[in-house]
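[1] quick one, fold the following:
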Amino acid sequence: MSIEKSFVILADERIDVVVSSATTGGKYSILTEVAPPQAGPPPHIHTMEDEFLMPLSGSFEIFDGTEWSPMPAQGYHTPRGTLHTWRNSGQEPAKLLIMATGDSFDVFIEKLVGLNIPRDLQRLVEISAEHGISYVLSPAPDEAQSLAMA
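    This is a model prediction of the structure:
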């Protein structure tokens, strides 16, 4: 697999941009992420892109807005406008494939380089808003760990 770009976000999550939105003329981007145990973003909603998530190694869970369940091996589609998140549910780093429609998801992810959560939570919210992503920052108790690890 060829990689266009590689960087680390939020202190310890490695991102490889396999296909950038620039390469596809703004139609989609494909990334892989190596996430530490229990890592995952806060519950969020995209207004500009649909996402497809597929575990490549390890174990992941998906939150569909109401409950957590194991992420299917064949992947999981999150349409724009739906509350969701994911987390590495294993005890080892795990690899996730992320495909997002549109012209800015990979650009958004790269802007997270250097941020540290919770210290930079406000900056994360600002960058996300620029890309049509909003967060639900009052999670149920079992989602609090996802917020802390984001």
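[2] could you use CA atoms for every contact and neighbour count after this?
    OK.
[3] skip ahead from the strand or helix carrying Leu124 and say which helix or strand is next.
    Using DSSP states H and E, Leu124 sits in helix 121-130. Per DSSP H and E, the first helix or strand lying C-terminal to helix 121-130 is strand 133-135.
[4] residues contacting that next one, please?
    With Cα atoms under 8 Å, 6 or more residues apart in numbering as the test, strand 133-135 has contacts from Pro42, Pro43, His44, Ile45, His46, Thr47, Met48, Val125, Ser128.
[5] one more, please, to line up against the first structure:
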Amino acid sequence: MSQKIHANEQSEIQNEQSGDYNPFEFPELVKDADEPLILGPAGETFDFIQTGKTTDGKYLFAKLVVPPHVGPPPHVHHWIDEWFYAPNGGFSIFVGKNRYPDLEKAPGKGAPKDTLQIVQMRPKELFYVERNIVHGFANVTDKPQELYLVWTPDTPDVSFLPYFLNAGTIRDPDNPDQIPDFMSKIRLVSMASTYGKNQSDSFWQFVEKIEEIDHIPNMVDNREKLLELMSDTNKCQ
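    Next up is the predicted model:
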């Protein structure tokens, strides 16, 4: 891949998720992952574009197609940070107010439940959620929507890729109406802790209350960090 990505072409200062809408132009990256398409428990399709195998462990990048009115229940990553990017909008993202640093003390089970702030994602909007924070998302429209997810790091000891491969179902290219395997929903929860994740099995399991707001105060999208990761990896390929 020959494209070189410059952070200063995107923004000279770190963008805040605020009333000042600052769309993000996601870099065009060539797919170099050879992983199969995965059908997730909610019927979402994961297309892995780049993995730690080719990014020197810096990140894992997937493009999702998410069916209408679905998304993963609230969960917490303890080993990785995550970006969310909605090219066309259409999603609600929910982010907790508290931190949960202990994998053995999930919200509502050894730790207090959380308050989730729910925000509508606008087209080309980028969100960044650090590890140890409850979060999730849902397609709130009546048609499938595309969502980009980036997890960092993606080294063998913390990679999230095996979780998707083991919990999900390989997409059958000859079956466009394929539905998720029943066990996918079970494995989504039962395998989570192996990969440094607390995964709820329903929305309210980790949640005490919600706040529907226009933007999350003081939340930065860390676009410079994302662009730096991708530039460091791709300028040498």
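[6] host element of the residue nearest the centre of the first structure?
    The centroid of the first structure falls nearest to Pro41 when counting by Cα atoms, centre = their mean (5.8 Å). Under DSSP H and E, no helix or strand contains Pro41 of the first structure.
[7] so what corresponds to it in the second structure?
    Under the alignment (TM-score structural alignment), Pro41 of the first structure pairs with Pro72 of the second structure.
[8] for the residue nearest to the centre of the first structure, give its distance to Ile3 of the first structure.
    Distance of Pro41 of the first structure to Ile3 of the first structure, computed by Cα to Cα, to the nearest Å: 23 Å.
[9] and what of Ala73 of the first structure?
    Distance, Ala73 of the first structure to Ile3 of the first structure, using Cα to Cα: 23 Å.
[10] now the helices for the second structure?
    161-167, 182-190, 223-234 (DSSP state H).
[11] I'd like these as CSV, with mean neighbour count and distance to Tyr85 of the second structure appended.
    Formatted as CSV, those follow (neighbours: other Cα atoms under 10 Å; distance: least, Cα to Cα, whole Å):
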stretch, mean neighbour count, distance to Tyr85 of the second structure
helix 161-167, 17, 19
helix 182-190, 16, 22
helix 223-234, 18, 11
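[12] run a quick neighbour tally on the nearest residue to Pro67 of the second structure once chain neighbours are set aside.
    Ranked by Cα to Cα, 6 or more residues apart in numbering and with sequence neighbours excluded, the top spatial neighbour of Pro67 of the second structure is Pro144, at 4.4 Å. Other residues lying near Pro144 of the second structure total 17 when counted by other Cα atoms under 10 Å.
[13] Met191 of the second structure now?
    Counted by other Cα under 10 Å, the residues lying close to Met191 of the second structure total 17.
[14] against Ile133 of the first structure, how distant is the aligned partner of it in the first structure?
    Alignment note (TM-score structural alignment): Met191 of the second structure maps to Ile127 of the first structure. Using Cα to Cα, we find Ile127 of the first structure at a distance of 9 Å from Ile133 of the first structure.
[15] tell me who's in contact with the match of Met191 of the second structure.
    Phe108, Lys111.
[16] I'd like the helices of the second structure laid out as TSV, including distance to Phe137 of the second structure.
    Converted to TSV, the helices of the second structure look like this (distance: least, Cα to Cα, whole Å):
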stretch	distance to Phe137 of the second structure
helix 161-167	17
helix 182-190	15
helix 223-234	19
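[17] of all these, which one is nearest Thr45 of the second structure?
    Of all the helices of the second structure, it is helix 161-167 that lies closest to Thr45 of the second structure, at 10.6 Å by Cα to Cα.
[18] which residue numbers in the first structure go with that closest one?
    Mapping helix 161-167 of the second structure onto the first structure (TM-score structural alignment) gives residues 106-112.
[19] quick one: contacts of that stretch?
    The contact list for stretch 106-112 of the first structure, computed with Cα under 8 Å, 6+ apart, reads 7, 9-10, 17, 20-21, 29-31, 124, 127-128, 131.
[20] closest to Asp64 of the first structure out of those?
    Out of the contacts of stretch 106-112 of the first structure, the member with the shortest distance to Asp64 of the first structure (by Cα to Cα) is Ser128, at 19.5 Å.
[21] what's the neighbour count on the closest one?
    Other residues near Ser128 of the first structure come to 21 when the count uses other Cα under 10 Å.
[22] quick one: the spatially closest residue to it that is not a sequence neighbour from Leu147 of the first structure, how far?
    Spatial nearest neighbour of Ser128 of the first structure, chain neighbours left out: Ser134 (6.4 Å); criterion: Cα to Cα, 6+ apart. Between Ser134 of the first structure and Leu147 of the first structure the computed distance is 13 Å (Cα to Cα).
[23] next: Pro42 of the first structure.
    Distance from Pro42 of the first structure to Leu147 of the first structure, by Cα to Cα: 5 Å.
[24] if I look at the two, which residues touch both of them?
    The contact sets of Pro42 of the first structure and Leu147 overlap at Leu137 (Cα under 8 Å, 6+ apart).
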